[in-house]
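Trainee: Generate a structure from the sequence data that follows.
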Amino acid sequence: MAGLTVLVAAGLAISEMTASADPAARPTARPSAAASCAPAADGPSGPPGTPKPTTVATLRMAYQCILDHTYIGPVIDDRVLFAAAFKNVTAELAKRGLDRSVATLPALTGRRGADWDAFATTYQTLLDALPNDPALRQALAEAVIGGMIAAIGDDHDVWTGSFHGSPAGYTLGILPGSSGRATPNIRDAQPPFYVLKVEPGSPAEQAGLKPGDVIEAVNGVPLVVNGMVSPGVLGWLQPTTADPVKVTLHRPATDRTWTAELRPASPTPAGPRTPPPVTVTLIDGGVADVVLPDFMPGRADEVLQKLAALRKTSDVRGVVLDLRSNGGGRAEEVAKLLGAFAHNKITGWSCPLHGPCTPDRTDDTTPLLNLPMVELTNSMCASACDAFSSAVRDLKLGKLVGERTSGIVAGKPSAYVLDDNTSLVLVGQHQLGADREILDGIGVAVDYNAPLTAEALSKGTDPAVQRAVALLTS
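Mentor: So this is what the prediction gives:
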């Protein structure tokens, strides 16, 4: 089983970088010195302020910030960054029917300062040849930064500006899943595509959808064509308008096929969503079933407090730690929760491109639970969840049941503020497992394969939990 998320980036409206008949009135394309990006004062998420126009000077700041603070920044050929940036720019122009003859990448030499000057001059010439449309200019600036970040090849490097100003999203209340392992390319998803979770009170719940219902078509168009999931059809499940969405479903438990019309709920409000809670319940054989949705701040304490409360009223003999679809979070939370199962252990390594690695260790201030543990994983156990799972395996803290983790893992990110009040979140080190194995792109293999299928969900069974309980009670 794998869940798939579609992120939609939108441009920002701006009022600067307008063309002028007077060259002296235009922002210079050849700034004499690049201002430095500054570390964000409020942690790895970056500044929350309102974005300002992304100017040519901002682009140079982003370029230099990437070279200074990413893992491969010291050795990357800057021509790779500029080629990716200009590829994005020309794609944006073509999409809008605005391609221009001046949109040609100039000769580059590999000398970083000279290459920036050549790129910036061409970029400004292109802006001068285009309509004086602030939204267009912002979209092109976004294309430049997005291209440079993509060229780095690290899925944890992001620009917060690409999400500022995005249109408010409507919701159907469906968290979809698919067979196979999640990858960045949605076409790699393996059918069937099904309902993994239904949000309480959502249009999906009101229409009677249940976990395990297989999504066969949306608005009359098959979701899977020639064995591949269609991104366009899938996009209807994450609507941006209030238009009704017709979903054709098949329920394996009853062999019923029907079409439900869902009316999207109002746009999601601005600001952070309330995260799903940690749940701790007692199941067969005195086993505590712990569902941990992420490793955000405070999660380890939440798990331990709820476990302690359960142990006051029940004889708990083991723990099933369900990290399926855990999207990751903070390394400190990983260290604290691992400290409940072992002390004085190296759990992983943070490594720069050159030089010695720094060990990551258990938080030994956490009292030991002294309970056997089985961890449940799947292909959406990512980032900090990858790191936690590798430590469980390498340190032999428990068995892994379910499916291989995502392999989307990096070192600790840091945020750097740009002059448009956005930030670049960049990773300067790579994360290795406790045995110094590479995790990124590979993930962590399980001891027992037990995928959560549409059939199992529809029938209300969970093979992974059943296997975990059997391991803890045998």
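
Trainee: Please make it C-alpha for all contacts and neighbour counts, starting now.
Mentor: Will do.

Trainee: Do a quick rundown of the helices in the stretch 201-350 of the chain.
Mentor: In the stretch 201-350 of the chain, the segments counted as helices under DSSP state H, counting those that start in this stretch are 203-206, 231-235, 299-313, 331-338.

Trainee: Output those in a markdown table, with mean neighbour count appended to each entry.
Mentor: Formatted as a markdown table, those follow (neighbours: other C-alpha atoms under 10 Å):
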| stretch | mean neighbour count |
| --- | --- |
| helix 203-206 | 20 |
| helix 231-235 | 16 |
| helix 299-313 | 16 |
| helix 331-338 | 23 |
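
Trainee: Need these in CSV (columns: distance to Ser383).
Mentor: Output for the helices of the stretch 201-350 of the chain, formatted as CSV (distance: least, C-alpha to C-alpha, whole Å):
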stretch, distance to Ser383
helix 203-206, 29
helix 231-235, 24
helix 299-313, 15
helix 331-338, 10
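
Trainee: Identify whichever of the ones you listed lies nearest to Ala456.
Mentor: helix 203-206 (19.1 Å; C-alpha to C-alpha).

Trainee: where's the nearest residue to Cys65 once chain neighbours are set aside relative to Val75, distance?
Mentor: Distances taken as C-alpha to C-alpha, 6 or more residues apart in numbering place Cys37 nearest to Cys65, at 6.0 Å, with adjacent residues excluded. To Val75, Cys37 is 19 Å away according to C-alpha to C-alpha, to the nearest Å.

Trainee: I have a second one here; can you model it like the first so I can compare?
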Amino acid sequence: MTVIRTAAAGLALLLAAACTAPAPPRSEASTAAGTVCAAPRGAPGAETATTIDVIEQAYFCILGNYYSGATLDARSLLTAGFVALAQELNRNGRDLPEAGMPALTGDRKADWTAFEAVYRKITDRVPDLRDKLAVGTLEAIVAALGDNHARWAHDVKRPPDYYDGDGYGLGFQANVNGPQVGGNPGVALPPLFVTTVQGGAARAAGLRPGDVIESINGSAPFVDGKATPAIAVLYPEYPDARPVRLRLLRQSTGRHWSMTLKPGLYQRDLAALQVVQSKLLDDSIAYVRLRGFAPDSANRVFKAISRLRTGRTLTGVVLDLRGNGGGSPTEATRLVSAFTHGKATAYLCTVDAKCETLWTDNTVELLNLPLMVLTDRSCASACEHFSSAVKDLRLGRLVGTRTAGVISGPAQPYLLGNNTSLSFPARHHLGPNREVIDRIGVPPDHHVPLTPKDAAAGRDPALAKALTLLNK
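Mentor: A predicted model of the protein is given here:
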């Protein structure tokens, strides 16, 4: 597996995870069709076809339960859905004279009735496209929220020979709520380069850390310093995984060359997949890498530090959260609680600014150790919850690059009538100082980006800076 970075934005192009909170939904709002938008209870049955009735249920579920559902202009959802509907017709060469957007008035129920009437006329004319049109319409309605923790999870039918995953050997970070390329690829800065090679086609092709990716299928990853859609080719979703042509530069030798990477299965490094890894540095500093806020991850961090503390006096902790896509907000709060008690770690707020305070868990034993936290553009969601608490509460210092800015709020799941899951936040996240972190990220106290030369030489400047600060 090859992990790629941008020079000044860290892992700005890795996949960032969206967390799903276990909390129950705010309400069980009945839709106009009389169906209920409710939290899943037990394992759902087999998925059935997506229909206009399922789309209706999702539409009213969003309006009744989403963070800003009460104030949302529902016309934006229906317009986005109809745009997708028209585009799918056009892609299939089946455009229809009746496929025009109905007039919308702002009355949510009346607008839905108008939308549904036209939708049914269209799908009656092209019954063979009914499934495609329904899926595309519902995906677009959810995407119109513009919320990085909103997702509709449904099965995508893949052919038996299709490989979906890290087939190029290019670094992926997968998650249950769907991928987002770095959360905010627009903040990525050139160059795009390899940081590690762990297997697959990349290793077979002789890629090395520090190799700069100059073009992807003939297109530059950056134009005028801004990230282009070409980068997304390296993170394909079904059905887009296919051989990719790269143009590369090895700065140490000045060599330019091209290669084609073909997707395929390869053996992963099991150690690199461990949620928690730890080691002793400089004889007295505990280094702990946490790859995600999985259940019980905070306890595993505490146990790792305790083992390193046995028989010696520790002088500090370096917590490496680079590439941490998030997970459980509860675990993030518990980890913060090892460094302070009696403090607010975050706020979860409704659209009318009514907020729930998330307090530290004072049953967690304090570590009483200086703390350095390594962050990058793939530190997202619960990782940003933790990082913002460390920064705002002055519990330690952040070293590396800004976090992803993918923390709209904990997503809550709702079961739809075809046994698919719709999830989105009922409340939005604010940091301990009541600041918005979503789409912005948490800036480090010490900005220490990785360069291609660092990667080629095996250097980790952010870790080196953290150790220097602890050893002062």
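
Trainee: List the TM-score for the superposed pair.
Mentor: Counting by TM-score structural alignment, normalised by the length of the second structure, the TM-score of this superposition works out to 0.84. Behind it: 434 aligned residues with a C-alpha RMSD of 2.9 Å.

Trainee: one step back: of the helices of the stretch 201-350 of the first structure, which approaches His69 of the first structure most closely?
Mentor: Closest among the helices of the stretch 201-350 of the first structure, using C-alpha to C-alpha: helix 331-338, at 19.3 Å.

Trainee: what's next to that closest one, contact-wise?
Mentor: Helix 331-338 of the first structure is contacted by residues 295-300, 347, 360-366, 384-385, 387-388, 392, 412 when judged by C-alpha atoms under 8 Å, 6 or more residues apart in numbering.

Trainee: Try it again at 7 Å.
Mentor: For helix 331-338 of the first structure, contacts defined as C-alpha atoms under 7 Å, 6 or more residues apart in numbering pick out 295, 297, 299-300, 361-363, 366, 384, 388.

Trainee: for stretch 228-240 of the second structure, same thing?
Mentor: 164, 216, 219-222.

Trainee: about what we covered before: among the contacts of helix 331-338 of the first structure, which are located in strands?
Mentor: Among the contacts of helix 331-338 of the first structure, the ones falling in strands (DSSP state E) are Arg361.

Trainee: Now which of the contacts of helix 331-338 of the first structure would you call buried?
Mentor: Among the contacts of helix 331-338 of the first structure, the ones that count as buried by 16 or more other C-alpha atoms under 10 Å are 295, 299-300, 361-363, 366, 384, 388.

Trainee: Reformat those residues as a markdown table; add distance to Asn326 of the first structure.
Mentor: Formatted as a markdown table, those follow (distance: C-alpha to C-alpha, whole Å):
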| residue | distance to Asn326 of the first structure |
| --- | --- |
| Phe295 | 8 |
| Arg299 | 12 |
| Ala300 | 13 |
| Arg361 | 21 |
| Thr362 | 20 |
| Asp363 | 20 |
| Thr366 | 21 |
| Ala384 | 9 |
| Phe388 | 11 |
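
Trainee: residue contacts, Ile52 of the second structure?
Mentor: Ala134.

Trainee: one step back: tell me which residue of the second structure matches up with the residue nearest to Cys65 of the first structure.
Mentor: In the second structure, the residue paired with Cys37 of the first structure is Cys37, using TM-score structural alignment.

Trainee: Its match is in contact with Cys61, isn't it?
Mentor: Yes - between Cys37 of the second structure and Cys61 there is a contact under C-alpha atoms under 7 Å: 5.6 Å.

Trainee: Nearest residue to the counterpart of Leu371 of the first structure in the second structure in space, ignoring adjacent ones along the chain?
Mentor: Residue correspondence to the second structure (TM-score structural alignment): Leu371 of the first structure is matched to Leu369. Leaving aside its sequence neighbours, Leu369 of the second structure sits nearest to Gly316 (C-alpha to C-alpha, 6+ apart; 5.1 Å).

Trainee: Just the closest of the contacts of helix 331-338 of the first structure to Gly97 of the first structure, please.
Mentor: For the contacts of helix 331-338 of the first structure, the nearest to Gly97 of the first structure is Ala384 (42.3 Å; C-alpha to C-alpha).

Trainee: The closest one -> the second structure?
Mentor: Under TM-score structural alignment, Ala384 of the first structure pairs with Ala382 in the second structure.

Trainee: The counterpart of the residue nearest to Leu369 of the second structure in the first structure: what's it in contact with?
Mentor: Correspondence of Gly316 of the second structure to the first structure, assessed by TM-score structural alignment: Gly318. Going by C-alpha under 7 Å, 6+ apart, Gly318 of the first structure touches 287-288, 371-373, 472.
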